[in-house]
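A.B. asks: can you look at this prediction? I've put the sequence above it.
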Amino acid sequence: MKKRVIKAKGWLKKLGKIKWFKIKKIKVSKNLALFCVSVVILMFGIGIIWLSSLRLPDFESFSDRKIINSTKIYDRTGKILLYNIHQDVKRTDIAFADMGVNIKNATIAIEDSEFYNHKGIRIKAILRATLSNLFGGNGTQGGSTITQQLIKNTLLTQKVTLTRKIKEWVLAVKIEKVMSKEKIFEFYLNEAPYGGTVYGIDEASKTYFDKPPIDLTLPEAAYLAAIPQSPTYLSPYGKNKERLDERKNLVLRRMKELGFITEEEYNNAKEEVVIFAPQVIGNIKAPHFVFFIKNYLEEKYGSEIVERRGLKVTTTLDYELQKKGEEIVKEGALKNEKDWGGENAGLVAIDPKTGQILTMIGSRDYFDEEIDSNYNVATAYRQPGSSFKPFIYATAFNKGFMPETVLFDLPTEFQASCDAYGRALPGRSQSNCYKPDNYDGAFRGPMSLRNGLAQSINVIAVKLFYLSGLADSLKTAEDMGISTLTDIGRYGLTLVIGGGEVTLLDMTSAYGVFANDGVRNPYTGILKIEDVSGKVLEEFTPRPREVIPKNTALTISDILSDNVSRAPTFGLNSMLVVPGHDVAVKTGTTNSNRDAWTIGYTPSVVVGVWAGNNDNRAMKKGGVAMAGPIWNKFIGEALKNLPKEKFEAPNLSADPKVVKPILRGSFLGNENFFIDKISGKLATINTPPETVEEKIVTNVHTILYWVDKKDILGPAPENPENDPQFRNWEIPIQNWWASNRYNYRITTSAEKPTEEDDIHTELSKPVVLIVKPEKTTVYRPDEKIEIEVESSGPFPLQKIDIFINDLYIESFNPNSKFYFTPSDLDNLSYENELRLISYDSAHNVGEATAVFYVK
């Protein structure tokens, strides 16, 4: 028992220690809790004081609110005002009863379906926003009610910060306490932005549908309710109509889910085609360009700064050139409409040395109500037709092909699942076969790449596209400025004759790389942007970058400016000729003449023209007939005030002993040998270039027989038949050769000599001895000095070139006498070297030197 008592006492002692520790810990926890509560109470008090300091605004003054600082957009001189963004602001307040049920329901459905249930804010939305901001968000997560949006649109800045958001929440709650839901909604619909200078539902309804809001149909109301989320991006007059359609359908779906409309009403409204009223704008110059700039400003700086902060924007636009361009485009488009069924046209002009946009014309007349004239075709997606071909050719030249390289323009099937005659193989679909025609339905047989590009031959281009590689060709186009062909999986060989979609602005800019010797300057419309205080926010800075080799660019320019090479297609006096100027130009036409392009340039300016119908209707003519006259007339005007520059000639030389024949223009074969034309034997290192003749063994095949497209300059492929295109290219070529071989001289390998040139050897070179001038004589500067030589060799001398101190003086016949006077020469000193290079009748070359003195 005693032991147990002792143990019990020990246990009690330990228990006392534990209780004391716990009591101590509880006291610390209570103190910490009291401190935290005190901090919370203090912060709450500060918050209450801050919140109570917020004044409730006088909402009756909304209609009198003015925008003080308006952004102004100028031409490149900074003197001609193109547009004052808020000079034509439209806002008219109307009563809630006059707004109509459709726009009210549509707005509630898409913006705030709990509007009539909350007290100004949605707690769940705020919590969601707060958690997002705390855990990886950017501090600007939304969740705005209509009441909050009203606050944001009227009283607070558009810059989204946590502080501004808290103010927005507090003011929303306070307003809900003193104002009815109906009044809040009325203010919201009277203040909401609907794009450009249009504010409030009354002006929006009249601007876009020419009717009061109460008469809006269900789909019309859905469109208007869709716009305030992003008024510029979703403008019915902008280039994002598909996105607006998607959001309109979202509005209708939400209305159906909330029971505002029936399933039948939803379906009918979704399918109904809504016609927007033509855009009407007040005092504005170069409207398509102005809205292109405005869109850029809003994307970079935000709509609030553009709408309210009074920016001064100096653009790159040459307004005098713009005015001439607008006249030319309108005149040309109206003529096209009358003659060929193409009612619209657009034009872009860029300085390739800077990338500055000089002219942008997005339609024949921005204010023409007969067509969709507000739509900017300069930035619209259109198929380029053959105007895309230069990017393929540039890729090919980068890899080692040359303008002289020959491909066969013959009927060719390019789908490996079809035979060479365009018939689907067993089990394959006929619809997949692809056998393109040329513009005239004719085929020309062997054809150089120079002629293929200049004459815009489709079969040559498709073959070259395959040889150059789709991925590499698209990379070239992208590097040069084509931004729309990003999904490489969408495209096949049809892309080379216009299967993708590009913009006129991108195409014109990309051609500027050819004009600027391979150097890209990204297009820009901005010279300078200043805020209301004069602080420069942005200023043009050149950003040149070489994206293709200079010689490749010069080669393309050389071909596109070759009027003789393109004459078989266009004639010698076509609209592609600008008398007195060195101009490179390419046309493009899509299937059924739906798009007509002409893009051309000098080193000083690049001009692109598109002509056609916005709705993609077919026309009677294509590129040179529709876009050519507009392009020709405009570039002629532009060049009047530009320096007359010529393209630098490219280096098109190729060493025949290094570059294989098939790349240098031979299509009869690729195996070669060289003979001396005098001896008839194999040429050696001593055989002069003048007497060397290349012989190519006749062995006609598709280029795929000789060239591995993965290594153009390398050896021929060991198994060319493994290429999936080989058979379909080879069969038509063999058929052509069978019918045409008798028109060509056949060279066989048996004709290759077995002996080497013995006319041109070291021993056969002429030996010349300089007799005069004499080394032992010092000549006077005014003394007449004779050059006398003695020679020996198997062949008589034909000519001697004279050099004194490495300066060429003259050539003379060794059978005649030659004299010179030292004082007539500028480069003489006391001691001088005379060098004679002699040529005999077999083109052997000898050399002799001597020293003479003049004092």
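C.D. replies: Yes, it's here. Numbers count the residues shown, from 1 in each chain.

A.B. asks: when you work out contacts or count neighbours from here on, use the C-alpha atoms and nothing else.
C.D. replies: Will do.

A.B. asks: mind checking how far residue 613 is from residue 505?
C.D. replies: Per Cα to Cα, to the nearest Å, residue 613 is found 17 Å from residue 505.

A.B. asks: and for residue 733?
C.D. replies: In this structure, residue 733 and residue 505 are 40 Å apart, going by Cα to Cα.

A.B. asks: ok, the two, which is more surrounded?
C.D. replies: Legend: neighbour count by other Cα atoms under 10 Å for residue 733 and residue 505, higher for residue 505 (26 against 21).

A.B. asks: run a quick neighbour tally on the closest residue to the more buried one other than its chain neighbours.
C.D. replies: Of all residues not flanking residue 505 in the chain, residue 378 sits nearest, at 5.5 Å (Cα to Cα, 6 or more residues apart in numbering). Using other Cα under 10 Å, residue 378 is surrounded by 27 other residues.

A.B. asks: surely residue 269 meets residue 221?
C.D. replies: No: applying Cα atoms under 8 Å, one finds residue 269 not in contact with residue 221, separated by 10.1 Å.

A.B. asks: okay, now the one to match up with it:
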Amino acid sequence: MKKETRFVLWLLLIILLGGVTFLIIGMAGLPSLKALEEYQPKLSSKVYYADGSLMSEFGEEHRTLISLNQMPENLRNATVAIEDERFLKHKGVDFYRILGAAVQDILHMKLKEGASTITQQLARSLFLTRKKTFIRKFREAMLSLEIERRYTKEQILEMYLNQIYYGSGAYGVGSAAWTFFGKETQNLNTAECALLAGLPRSPSNYYSPYQNPENTFARQKLVLKKMRELGYITPEEEYDARKTNIVIRPPMHKEIKPLYFIEYLRIYLEEKYGSELLYRGGLEIYTTADPVMQKTAEKVFPANIQRLRKELKKENIDGALVSIDPATGEVKAMIGGCDFKKSQFNRAVQAHRQPGSAFKPFIYLAALDMGFKPDDTVLDSGVSYPASEKNKKWEPKNYDGIMHGTVTLRVAIAQSLNLATIKLIELVGPENVIPYAAAAGIKSPLGADLSLALGTYEVTPLELTQAFSTIANRGVRTEPFFIRLVKDSEGRILEETSPRFETALNASTCEQVTELMRGVVEFGTARYLSAYGFRYKCAGKTGTTDEFTDAWFVGFTPTIVTTVYVGRDDKTTLGPRMSGAAVALPIWAEYMNGAYRPSTQPETKPAE
């Protein structure tokens, strides 16, 4: 046998063995399509405000699963036109495109993307990596042929449009439509459909509407041109779509997010439902948060804390804000600090702080319920008591250092007179005050001593807000709650919360205390509230602790109770004369000016 013949035979043998080896390796690495039959895409769980608008999402991939008939026809056509114009003709692999791409591969001496069909892209997205190798391309082709054998074109296109990445954290067209346009998918116009269809080629960089808008719109025009050439739209429709003004929604990461509220929910939901369901199961969580109130809090509170830090030259000033609907217990707004990224400590629910004079309404509540009248008098004079330390005395003073003599209860609470309130709790008995505070909603332990009159026992902003809500709701206590409804991805209700009512205090007594607290706003320590711009009828109480460590204002209208707390995490002083009226009251006023809507928020009748 001639040497040339032997060489050719050996070469053919090597090629044959190489081909067989390639087939064995390629086939051996093929995933089972059983996984596709059982496949459940990663669905992010969505969190909604009380009005149904989106607050946030929990999940590895932000995706909303929608059916093909919920997608505009032009979205489907635009995708086919730009990604795979022979989609309806081939069986998963387009050999015409492969031939053209192969020529380009040879010319450039490397693998270049461009020949993958929609089915191949789906196979790659579900089962393979994006690494450019001949083995991966072979497996991609084999999977595509099998997918096409098992599923209809409509099913494949629906899976593709729900699976593919569109950039900016959006997986699938449902999430992409909301991310870029703030719309439901079915409401997209032709111009928007063409823009979305052009993104998957390079969603994170070259065609990103946020990073390279010029490229995005150039590709959109290319998509429209292809649609017209393939007969999906007329020249007139192409012209109209090109002229359509498209408004790209601002990047979602730049939106103000209620991170303390979201984290509070996340901890609860993950503990109850587990990580798998929360991050991949597509839960729908409907909260009690009012978007206007929460967003106002997110703007007003951090800005004022930053202002205080600058003015007082103290960097660790922080605090909390909580708003509750007294008639239902729904938490309408909550912010647990100035900057969640720097401190995840949620002061609204985790910070136990002395309420100071903000606790006094419960002293007067007990006194009135035991027979005292608002115009009964008490002596505001000096007091001295043995202290726990040997040879020490407890000799509290009024804020202004003045003793006012005989005053009515009305004046005593309005002017927040410490000495008069101590005399009152002596008459009532501190042990008799505790049950009233507990009935209103104070869960933290309280001591039965005279210092209770000055709010020396620590509470959280949330429980103090609940306690004031009971007074505002004429003695009917409601339990605060953050979540109205939780559904699974199939729409089944997993959890539903309804307001829980309990008559805890005498309605008439609560009305009297509310009237006393109106005096705080009209002629007492919060009398400057109207100067800060809030002129609606309301009641409330300021609170300041020793050494100006904690500053509070809890105020309420018939439909909302809001607490503002300001302090320092190390429990050191805010600074001289940094009282609740000076620090917390202005924040409360600015927040309520933006959040309170009396014209659209009718006064809720108290629960029966």
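C.D. replies: Received, thanks. Fair warning: this is a prediction, and the values are worked out from it, not measured in the lab.

A.B. asks: follow-up on the earlier one: looking at residue 269 and residue 221 of structure 1, which is more packed in?
C.D. replies: Neighbour totals were compared for residue 269 of structure 1 and residue 221, and residue 221 leads with 26 against 19 (other Cα under 10 Å).

A.B. asks: and that one, what does it touch?
C.D. replies: 102, 103, 106 (Cα atoms under 8 Å, 6 or more residues apart in numbering).

A.B. asks: closest to residue 533 of structure 1 among those?
C.D. replies: Set against residue 533 of structure 1, the nearest of those by Cα to Cα is residue 103 (40.7 Å).

A.B. asks: how much space between that closest one and residue 604 of structure 1?
C.D. replies: On the measure of Cα to Cα, residue 103 of structure 1 and residue 604 of structure 1 end up 53 Å apart.

A.B. asks: need the contacts of residue 221 of structure 1 in a markdown table with distance to residue 284 of structure 1, neighbour count and secondary structure, can you?
C.D. replies: Formatted as a markdown table, the contacts of residue 221 of structure 1 follow (distance: Cα to Cα, whole Å; neighbours: other Cα atoms under 10 Å; DSSP: H, G, I helix; E, B strand; the rest coil):
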| residue | distance to residue 284 of structure 1 | neighbour count | secondary structure |
| --- | --- | --- | --- |
| 102 | 34 | 23 | helix |
| 103 | 31 | 26 | helix |
| 106 | 33 | 29 | helix |
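
A.B. asks: output those residues as CSV; include the columns distance to residue 14 of structure 1.
C.D. replies: Listed next are the contacts of residue 221 of structure 1 as CSV, based on distance: Cα to Cα, whole Å:
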residue, distance to residue 14 of structure 1
102, 79
103, 77
106, 74
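
A.B. asks: what helix or strand is the residue nearest to residue 585 of structure 2 when sequence neighbours are not counted located in?
C.D. replies: In this structure, residue 585 of structure 2 finds its nearest non-sequential neighbour in residue 553, 5.6 Å apart by Cα to Cα, 6+ apart. Using DSSP states H and E, residue 553 of structure 2 maps to strand 551-556.

A.B. asks: likewise for residue 12 of structure 1?
C.D. replies: If you go by DSSP H and E, residue 12 of structure 1 is part of helix 2-52.

A.B. asks: try residue 173 of structure 2
C.D. replies: Per DSSP H and E: residue 173 of structure 2 is located in helix 172-181.

A.B. asks: ok, then the element right after that helix?
C.D. replies: helix 190-197.

A.B. asks: right, I'll leave it there.
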